[in-house]
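> model this:
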Amino acid sequence: MNSESISSSLPKKDRDIVAADTDALSSESLSGTTSVWKLLLVAAVPVVTVLTCGARAPWALATLALLVGTCILLMPPIGRIPLKVWVLPALALLLSLTFALPVVGELPDWRQALQRDFQIDTGNLHSPQPWTSSEKWILVTLVLVWMAFVISRGFADGERRIILRAMVVGLTAIAALAVWIKLRNVAGPSFWARDNLEPFQYGPFPNRNHFSGMCAVTGILAFVCTYDSFRRRHFGWVLFAICLAICFAALMLNTSRFGVVMFFAGCGGWMLTATLRSQSAHKMALFSSLFLIGTTFLLIFGQRIIQRFIGEGDVVATLASDGRLSLFGRVLKLIPEAPWMGWGIGNFDPIFNMLDGAPNTIYRASHPENDLLWFAAESGVPAALCMVLGIIVLAIQFGPWRPRNEKHNRRDRRLRNAAAISALAIVAQSLVDIPLHMLGLAVLFATLAGLGYNPHSLLPQPSSRRWLHVPAALFCFAAAILWISVARLTPLMPTDTYARQLYRGSTQMMIENRNAEALELINGAAIIRPLHWEIYFQRASIKLALGYSPQEALPDFARSRALEKYLTRFVAAEAQIWAIHHPPFAMAAYGEAIRRDRSSSQNYFYSAMEIARLHPELRSDARAMALKDPKLHLIFTLLSDGEEFSRELQALLTEHPELAIYNKAERLSLFQAWHAKADRSKLVRALQDKPAWLADGWSVLATDHALQGDFQSACKIAFDHLDPPFATSPPGNLSVDELNRLYLGNPTDIARGLQLYETLKLHDRIDEALQVLEELALLPSVPNKVIYEKALILNQKKEYAKSWETLQTYMNKISAS
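Model (predicted):
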């Protein structure tokens, strides 16, 4: 029986599958047959990059370059990419290379100021950090070369299926590893990036949103592979369903909202494209089921994500609340500073934070939360425009919107659409985040974009151009050799990665007290990355540890302040270093910290006053610092004694005679110190004459009466100003004997004891009522009501001294609470 008769005996749906498989096999002639191990090698590139390149270790970068170069050599392109597709990204890449051009005319003012005032050499090239820009440019080129390879290889449907399935399994394994590490609360691999500011962050990337994007894309692909395998009657659909469940669980544990949106939007978009030509209702039913199942799991296990969705308003309110819209606006204001060629690729972080006019004393904007703005700021508006147009032209080659006269089968579109939609999901995420600046996600995007590209759009490859893949492979191998040399600390060229290694090595040397070697390493880092404040801060610290004079270390601290104008924590750390090595400079550092962060000024001033206490000769510096802020002057006054206190008190009252600038607690602290350290009679008269002062300082006046033995007046002032505690419930209809019997049965029942007290007081049995209160007062965690009522009864019995003593206990409790 021949194949045609066998096919005709099958149901129509199975005949369609057999026919589609036949078409798929015939379509593989487009690229020829490729060995499975080679296809797995292609899938390994994004998986290995995601796994290892989070922290951009040089060995990981070398591995990526070797993999890309090997793939290009083993699988030469079979088609030529049309000019309209590659010319715009190539032009953007060329424009971003302008960082290596010399500056025409004068340097920008900020670069002149750094060179003139702080001796920070930024050279005369367009990029103030050309070695950093060079390595970043190599990385961008490597990603684009990889995408060009995947596109020009023209993978057929069967090959594409193997690659996507392998990617799903590999990326899901990474997600499962991250979930296990998170749930077990153990340390992840050392090459995974870390951000201590992220409370729920986990995975190989420094930010939860990046890992969420990876899980969402993997979930979309797992969903498509599950559907595809099920339609093909392949048992592998069970494996991919498990992968889908793992990715969704990782999304819920991550708490990133955009990842959840990416996942559902991507799956829905793929189902929509799958039904554009098939009129298939069961596909939409499948997606509806997936949506309902996912929503159910989200409601049960994803409370943190739901809270983030409903607790912050709409999308605009969310972007505004986390500072994105403000950051976008600030970046757009600074792009005109260098609109044509940008600041040089790789220079956003130091330059933006130096020029930005919106201070943030806690957080530093290391990126603009938008890939396009980042690229425009560093490479210029023309380069960014070329890149955007290039992505649009590339996207046109995706999906079901291609011309209707294509002869390839629907299953080919099914897998291509999945890859294309996943790539576009990453592009969508780049509008509110920076996935394309994360090497793992950038390579993943390039792979998916290449697999989503319509291979029938490729042009024939002339025999005279079939050697062009060799230079591309050689470029990759050269980059790999460069990063291998960096990993061995013998770089063929100074790179940003090498400077980071030097900085980390210097930090380790400091821990091991090998400061001379640490200084040598940090000097090398400063040459490569002259705009990074932390390098100069660390170098100054090392110099002081080596015994350099304060004047030799001070310029490096000044450089770190000039490069980072707003962060406060490192200035406070500088003050602590100076407190050990040269206390006079610590006062100036604390003064700078107070200038930067007024909200924490009192904490910094207390630290400065501690230094002044240990070094009395610096007290005048502390006073000069205090006179700039009334709140600090109050602290300085409170920490003074004797004649100094009286002098500062007089100066403070002269400047603020009504003390209106201070709050209630601050005025009370001043009155208490005044009563203890200066003329009490003057304070008493002032409290009696000024009702506003008495409202805050009545306790001081009452204490003064008590010290003079006038406990009756002290108690009267206290009862006039104290707020009574909560009122107890009415005694009820029970008799005294019944209440007493119930109370004696459970003497720790405070509510019952208070009820008995109220009843006894109602019957004017004051002595018995007082005895109940005294018994209750001995219980642990006694409520304030008991102490207050005890003081009140003692006052009624005219035992004023005991009443005042009890009132002091009551006031101490309420002030502590």
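> When you work out contacts or count neighbours from here on, use the C-alpha atoms and nothing else.
OK.
> and the nearest residue to Leu739 once chain neighbours are set aside, what helix or strand is that in?
Distances taken as Cα to Cα, 6 or more residues apart in numbering place Leu756 nearest to Leu739, at 5.7 Å, with adjacent residues excluded. Using DSSP states H and E, Leu756 falls within helix 750-762.
> Mind listing what's buried along that helix?
Across helix 750-762, burial judged by 16 or more other Cα atoms under 10 Å covers Ile750, Arg752, Gly753, Leu754, Gln755, Leu756, Tyr757, Glu758, Thr759, Leu760, Lys761.
> Equivalent analysis for stretch 112-119, please.
Going by 16+ other Cα under 10 Å, stretch 112-119 has these buried residues: Gln112, Leu114, Phe118.
> cool, stretch 380-398 as well?
380-388, 390-391, 394-395, 397-398.
> same check, this time on stretch 277-295
Buried-residue list, stretch 277-295, by 16+ other Cα under 10 Å: Lys283, Met284, Phe287, Leu290, Gly294.
> would you turn these into TSV with distance to Glu406?
TSV is the format used below for the buried residues of stretch 277-295 (distance: Cα to Cα, whole Å):
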residue	distance to Glu406
Lys283	23
Met284	25
Phe287	27
Leu290	31
Gly294	35
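> quick one more, to check against the first:
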Amino acid sequence: MTSHGAGDGTAEERPRPLVLRLADTLVIALFFAPVALAALPMGANRDWAWAPIAVAIGLVAVLVALGFGAGKGFEVGENERRPLLVLIGCYVVFVAFVLLQGASFAPASGSAWLYAAALRILGRAHAAVPDIAIDVARNGLLKCITCGLIFMMARAICKERGHARMLLVLVVASATLVVTYALIMQVTTHSCYVGGYLKKQGTYDPQGQCLMSGTFVNSNSFACYAGMGMVAAMALIFAGRRRGPAAGFDGHDLQTFEALLTGSRVVLLALAFFLLGGLLLSASRAGFAAGMAGALALALLLMRGRWRERPDLVRWFLVGAAIVLVVGAIAGSALLAKAVRAEESGTRIIIWLTALDAIALSPWLGWGLGGFADIYTILQPASVVQPNDLAHSTPLETVVELGVLAAVPAFIVVLLPWGVSLRGAFRREYRHRVLPAAAFAISAVAILHSMVDFSLQIPAIGFVVSALLGMGWAQAFSRGRPMQAAAAA
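Just a heads-up that it's a prediction; the model follows:
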């Protein structure tokens, strides 16, 4: 596995020495390992878990910047230049604004009265700054920088289709490990433990039941990750390993049932249903909806322009949809039981309304990255007894913490690569369509789920989504010629 394949270029290149090729392979492995394994230590949602991963990613980024593993991945094509400049500009603005929020020379904001109250009560206080939790903001910024490094390395490394496909394989493998662990914990502790961590208040009751969450602390993030793995398995089924003629497989060929059911596809199909089972057992309504939306998006992108030409694929699509409905009806009892309980939804709406109040108090400079927990504690309604440190909506929490204006470049940093992946899925020829479509659809699971939860704020999910968006960006642009429109429907 090396990043120095022939690619789409026509010029002959001198092969790299064996030692350098081995170094490339090692660096690529060091990049993939922390991204794929981040979900295992409690979703990397503790300082002791994500901090070492961030350090490892930083060290690997230095090696990649020195030329190991990336090959020609850092080359920028004409079509790519402008969106990449916009992306880098928005990211720089985001980082600069977060630093400004913690600076004493920042303009007065909604937090000024808090620092004045602290001075009056304690006799001394820190200089008034927009950020009300500077230490938390520092940690959040480090996570964001780690995601940025992962994106840039994935963009360089995953220009090779083999590396891009390897990323999908690792996502499936990682999700499978997480769901397997969830089943073990379900049998042994009724899902009330993650390692030695008790997920419920009080003592452990052998007769008690907790929602399945695997290596994650909460079932919703677990459902999101299982859904991402399921969509990745579907993408690999479509991608296959077929080696066609020079023109490649264009999606027009009719294939028999026997030709489709290769050994690898059967394994991937089994894993997809295994991950679907974990998704259903998590009882996460939003996770299930986001997973189904990602799967549907992938199927529609790959079927675009093929509905009349490929009746065999249409039949497979309908059969797959029917199987999912049957499995959902049989195994979705926990999901349905949770759906009829409205208490959680009512509390979440109160949290969102409180977040809007926080935005109104400091609309332009926000409360600082990671400051939602503190401002919510101050504004928490008396009707809500349980403490809460997250808005259960990543876009809404972003506006609370960064303010209305600075939230825009933060959104662009995520949505622009997502849109580029979608554009690649639309405009690349069929044989090059699967990978950007997979990047868009798998990322869609986490992005859509984060509209009503906080999946993207879980480091393990954020790291994987960053890698997928980098891969989708790389695969959306052709190295040898401009992107070509797919055959018209």
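> The residue nearest to Leu739 of structure 1 contacts Asp737, doesn't it?
No. Between Leu756 of structure 1 and Asp737 there is no contact under Cα atoms under 8 Å: 9.3 Å.
> where does the aligned partner of Arg277 of structure 1 in structure 2 fall, helix, sheet strand or coil?
In structure 2, Arg277 of structure 1 lines up with Gly305, judged by TM-score structural alignment. Using DSSP: H, G, I helix; E, B strand; the rest coil, the structure places Gly305 of structure 2 in coil.
> how much space between Gly305 of structure 2 and Glu80 of structure 2?
The gap separating Gly305 of structure 2 from Glu80 of structure 2 is 26 Å, by Cα to Cα, to the nearest Å.
> re the thing from before, how about the contacts made by the residue nearest to Leu739 of structure 1?
Under the criterion of Cα atoms under 8 Å, 6 or more residues apart in numbering, the neighbours of Leu756 of structure 1 are Pro731, Val736, Leu739, Asn740, Tyr743, Ala769, Val772.
> Number of residues surrounding whichever residue in structure 1 pairs up with Ser333 of structure 2?
Taking TM-score structural alignment, Ser333 of structure 2 has Gln303 as its aligned residue in structure 1. Neighbour count of Gln303 of structure 1, defined by other Cα atoms under 10 Å: 15.
> One more: Thr63 of structure 1?
Counted with other Cα under 10 Å, Thr63 of structure 1 comes out at 21.
> Check Ile72 of structure 1 too.
So Ile72 of structure 1, with other Cα under 10 Å, has 24 neighbours.
> From Leu144 of structure 1, how far out is it?
Counting by Cα to Cα, the gap from Ile72 of structure 1 to Leu144 of structure 1 is 13 Å.
> check contacts around Lys669 of structure 1.
To be clear, residue 669 of structure 1 is Ser; Lys isn't right here. Leu638 are the contacts of Ser669 of structure 1 under Cα under 8 Å, 6+ apart.
> where does it land in three-state SS?
helix.
> Now tabulate the buried residues of stretch 277-295 of structure 1 in TSV and tack on secondary structure and distance to Thr273 of structure 1.
Below are the buried residues of stretch 277-295 of structure 1 laid out as TSV (DSSP: H, G, I helix; E, B strand; the rest coil; distance: Cα to Cα, whole Å):
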residue	secondary structure	distance to Thr273 of structure 1
Lys283	helix	10
Met284	helix	11
Phe287	helix	12
Leu290	helix	17
Gly294	helix	21
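> and the residues you listed, which two are the farthest apart?
Among the buried residues of stretch 277-295 of structure 1, the pair separated by the greatest distance (Cα to Cα) is Lys283 and Gly294, at 16.4 Å.
> before we move on, back to that, and of the buried residues of stretch 277-295 of structure 1, the nearest to Pro58 of structure 1?
Distances from Pro58 of structure 1 to the buried residues of stretch 277-295 of structure 1, taken by Cα to Cα, are shortest for Gly294, at 39.4 Å.
> list the contacts for the closest one?
Gly294 of structure 1 neighbours (Cα under 8 Å, 6+ apart): Phe248.
> Which residue ranges of structure 1 form strands?
79-80, 459-460 (DSSP state E).
> and the ones you listed, which is most packed in?
Ranked by mean neighbour count, the strands of structure 1 are led by strand 79-80 with a mean of 21 (mean count of other Cα atoms under 10 Å).
> Remind me what it packs against, helices and strands.
Judged by 3 or more Cα pairs under 8 Å, 6 or more residues apart in numbering; DSSP states H and E, the packing partners of strand 79-80 of structure 1 are helix 130-153, strand 459-460.
> Using CSV, lay out those together with distance to Ile611 of structure 1.
Converted to CSV, those look like this (distance: least, Cα to Cα, whole Å):
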stretch, distance to Ile611 of structure 1
helix 130-153, 41
strand 459-460, 75
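> Identify, out of these, the most deeply packed stretch.
helix 130-153 (a mean of 22).
> returning to that earlier point: point out the one among the helices and strands packed on strand 79-80 of structure 1 that comes closest to Pro368 of structure 1.
Of all these, helix 130-153 comes closest under Cα to Cα, at 17.0 Å.
> And the closest one, how far out from the chain middle?
Averaging C-alpha positions (Cα atoms, centre = their mean, to the nearest Å) puts helix 130-153 of structure 1 27 Å from its chain's average.
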